[in-house]
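Undergrad: sequence? don't have it. structure:
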């Protein structure tokens, strides 16, 4: 199931509704999320260009969602096992992060800014408080680029890896986020 335009609009509406009217909002519906699992027997890579996110630069709030089924693998069987056996995508269709920056976001600066977002990270139906380090850069006054690399520990989110497959699937997954946001309000 892919996110429909109505779902994206609903997410934006919720962010606008819970945030001050005078905020500066940046949004994307095409954030690139990839993950990598390195093991002695097999490396597993997948990516999705369908992350949706909104940042209120005035308050530092961020909301980020990804449809688990949107991740694409080189091998279709790997993708099937990922969705059915490990992520249980029918039961837990999305992963999300909702947080706030620990430092103010300076949207007048064209320099790279190191911003840590603290909030709730939900994967496989389990929510954990996380601090995610990011680099943010304002490109032209209307475009904001966010990059982040972090790790997800499978056991922290009750993602079960059968003992027989311990050499095929890493217990800690490397995640990369690369998102280009456009301003939607000033």
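TA: Ah, there it is. Note that the structure is predicted; figures quoted are calculated from it, not measured. Numbers count the residues shown, from 1 in each chain.
Undergrad: hey, let's count contacts and neighbours off CA atoms from now on
TA: Noted.
Undergrad: can you map out the helices along the chain?
TA: For the chain, the helices defined by DSSP state H cover 5-18, 76-81.
Undergrad: residue 142: which of the ones you listed is closest?
TA: helix 5-18 (17.2 Å; Cα to Cα).
Undergrad: give me the helices and strands touching that closest one, please.
TA: strand 44-56 (3 or more Cα pairs under 8 Å, 6 or more residues apart in numbering; DSSP states H and E).
Undergrad: swap the cut-off to 10 Å and go again
TA: If contacts are counted by 3 or more Cα pairs under 10 Å, 6 or more residues apart in numbering; DSSP states H and E, helix 5-18 sits against strand 25-37, strand 44-56, strand 61-67.
Undergrad: which one of the ones you listed lies nearest to residue 81?
TA: strand 44-56 (11.9 Å).
Undergrad: take a look at this one as well, against the first:
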């Protein structure tokens, strides 16, 4: 019994030590925007409160944001977006969790084109996704930039037929974040 307890404690402290040794970068004020353009209407919004974390050792990445933090130039659009389309009371967050495919040492200054494979959850629906971007490292912090497209129908976001021609089939999502070493 004592041997099992000792082994458990050794494994526990080894894991805790490994977790402390990892290099983490993060932010809670990253920017994510989306853009939809059709001949009838342009729709765009910006979220300046997006959180992100990158573990440079494991290359794991996560980005999370509250849907209600998207700000639109037109307040009526913002209301419709939250109440009718994204149902932000029921589905308050969007989350990407993934892993950077390339073997990059983000502690070394430089600019690295990267691809993160993972899952994106919007409107309560999770789908696999591959996101291309670039990470610029100063050695002390990281600048993360990315762009990808989302199809509302893939995430069961219903667009009424009256406005279907005002919303693009593919919505451009862009991110720009400065992550500092934790």
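TA: In hand now; what should we look at? Nothing here was measured: the structure is a model prediction, and the numbers come from that model.
Undergrad: about what we covered before: wait, which of the helices of the first structure is closest to residue 105 of the first structure?
TA: Going by Cα to Cα, the one of these nearest residue 105 of the first structure is helix 5-18, 17.3 Å.
Undergrad: who's in contact with that closest one?
TA: Residues outside helix 5-18 of the first structure that contact it (Cα atoms under 10 Å, 6 or more residues apart in numbering): 4, 19, 22-23, 25-29, 52-56, 61-65, 184-185.
Undergrad: tell me the gap between that helix and the middle of its chain.
TA: Computed by Cα atoms, centre = their mean, to the nearest Å, the chain-centroid distance of helix 5-18 of the first structure equals 17 Å.
Undergrad: again, but for stretch 71-81 of the second structure
TA: Distance, centroid of stretch 71-81 of the second structure to centroid of chain: 21 Å (Cα atoms, centre = their mean).
Undergrad: how about stretch 38-55 of the first structure?
TA: Counting by Cα atoms, centre = their mean, stretch 38-55 of the first structure is centred 10 Å from the centre of its parent chain.
Undergrad: quick one: the residue nearest to the spatial centre of the second structure and residue 49 of the second structure, what's the gap?
TA: For the second structure, residue 63 is the residue whose C-alpha lies nearest the centre (Cα atoms, centre = their mean; 2.9 Å). The gap separating residue 63 of the second structure from residue 49 of the second structure is 11 Å, by Cα to Cα, to the nearest Å.
Undergrad: what is in contact with these two at once?
TA: Counting by Cα under 10 Å, 6+ apart, the residues touching both residue 63 of the second structure and residue 49 are 27, 28, 30, 32.
Undergrad: ok, now which ones touch the second one?
TA: Taking Cα under 10 Å, 6+ apart as the definition of contact, the neighbours of residue 28 of the second structure are 48, 49, 50, 51, 52, 53, 63, 64, 65, 177, 178, 179.
Undergrad: what's the burial count for the nearest residue to residue 45 of the first structure once chain neighbours are set aside?
TA: Distances taken as Cα to Cα, 6 or more residues apart in numbering place residue 36 nearest to residue 45 of the first structure, at 4.6 Å, with adjacent residues excluded. Residue 36 of the first structure has 18 neighbouring residues, counting by other Cα atoms under 10 Å.
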